[in-house]
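Asker: I would like to see how this sequence folds:
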Amino acid sequence: MRMTDEIKKLIGTLNPIPIATCDCEADEERKSSVNLIFVTFLKVYDDETLLIANNKFYKTMRNLNKNPNVSIALYNPDNNRSFQLKGKASVYLEGEIFEETVQWVQSGRPNINPQAAVLVHIEKIYSKAKRLVEQNGELTFVRGII
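Answerer: Take a look at the predicted model:
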């Protein structure tokens, strides 16, 4: 799903940003739970993808290795708009994407050594109970689509 310009701009202004993953460990009732963290290194990679630097993920990384689903919450206090982005993560421990991530992080914080790069391909976007869809080449929010 292609992100709107508003969403891409908002991501560039927020820090930290909350992301949620599904906890891969079942509780005593055999139900999974959500793990929610704040990330400080998250940026738009392309129109449909976000890049997250794994600097200190523990549960999150373990979760992503078993379940790639990610949910990201955004809030713009200037216009009281909020968005939920849902997607699937791919983890990179080496290679070009990982090296790009290391350079990006260390350009601002040379003392941090990322452990992995995480690309999140956005599949669904919601705002106020409406889902973002593409219709005739245009992005629009529609109520009633899950």
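Asker: switch to C-alpha atoms for all contacts and neighbour counts from now on
Answerer: OK.
Asker: Not counting sequence-adjacent ones, nearest residue to residue 32?
Answerer: With CA to CA, 6 or more residues apart in numbering as the criterion, residue 32 has its nearest non-adjacent residue at 4.6 Å, and that residue is residue 26.
Asker: one more to put side by side:
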Amino acid sequence: MVALTTEIRESLAGTRTLFLATSSQNRVPNVVPIGAFKLLDDETLLVSDQYFHKTLQNLKENPVVALSWWGEKGGYQIKGPVTLHTNDEIFVQDVRWMKEVRPHLTPKSAVVMKIAEAYHVKPGADAGKKIL
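Answerer: Next up is the predicted model:
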């Protein structure tokens, strides 16, 4: 796994919405906006699942995702494997976090992504260039 750069972490911290891309085992893509996310450390991102249907099925069938966003300093994409947590300490921490920041939401699962790659998505010479 890779550790995110300071620039990517700052961009992520200033972003309200990420776009999570998944794919079924039959290679049918799905993309959803995500608002409940946070870095657990420089290599790990938590996504809190309140509403996933197709996304959850895809994660069970094919546990690799891409996340993309556009921030003030440009855009980024990160990719990596995920694990689902529904009845362990990570899930309990997710529920506690949601009660603090968005008490009207009730998590169904916690999705933990290990960041394996990062890319630029901003226009220009670096568009699509692998960063990490």
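Asker: still on that earlier bit, the residue nearest to residue 32 of structure 1 touches residue 33, doesn't it?
Answerer: Yes: assessed by CA atoms under 8 Å, residue 26 of structure 1 is found in contact with residue 33 at 7.4 Å.
Asker: Those two: which is more packed in?
Answerer: Counted by other CA atoms under 10 Å, residue 26 of structure 1 and residue 33 do not tie: residue 33 has more neighbours, with 13 against 10.
Asker: contacting residues around the equivalent of residue 113 of structure 1 over in structure 2?
Answerer: For residue 113 of structure 1, the aligned residue in structure 2 is residue 106 (criterion: TM-score structural alignment). Taking CA atoms under 8 Å, 6 or more residues apart in numbering as the criterion, residue 106 of structure 2 is in contact with 50, 95, 98, 99.
Asker: what do we get in structure 1 for the first one?
Answerer: Matched across to structure 1, residue 50 of structure 2 falls on residue 55, judged by TM-score structural alignment.
Asker: Tell me the spacing between its match and residue 43 of structure 1.
Answerer: In this structure, residue 55 of structure 1 and residue 43 of structure 1 are separated by 14 Å, where distance is defined by CA to CA, to the nearest Å.
Asker: and what of residue 73 of structure 1?
Answerer: Taking CA to CA as the measure, residue 73 of structure 1 falls 13 Å from residue 43 of structure 1.
Asker: cool, and residue 5 of structure 1?
Answerer: In terms of CA to CA, residue 5 of structure 1 sits 13 Å off from residue 43 of structure 1.
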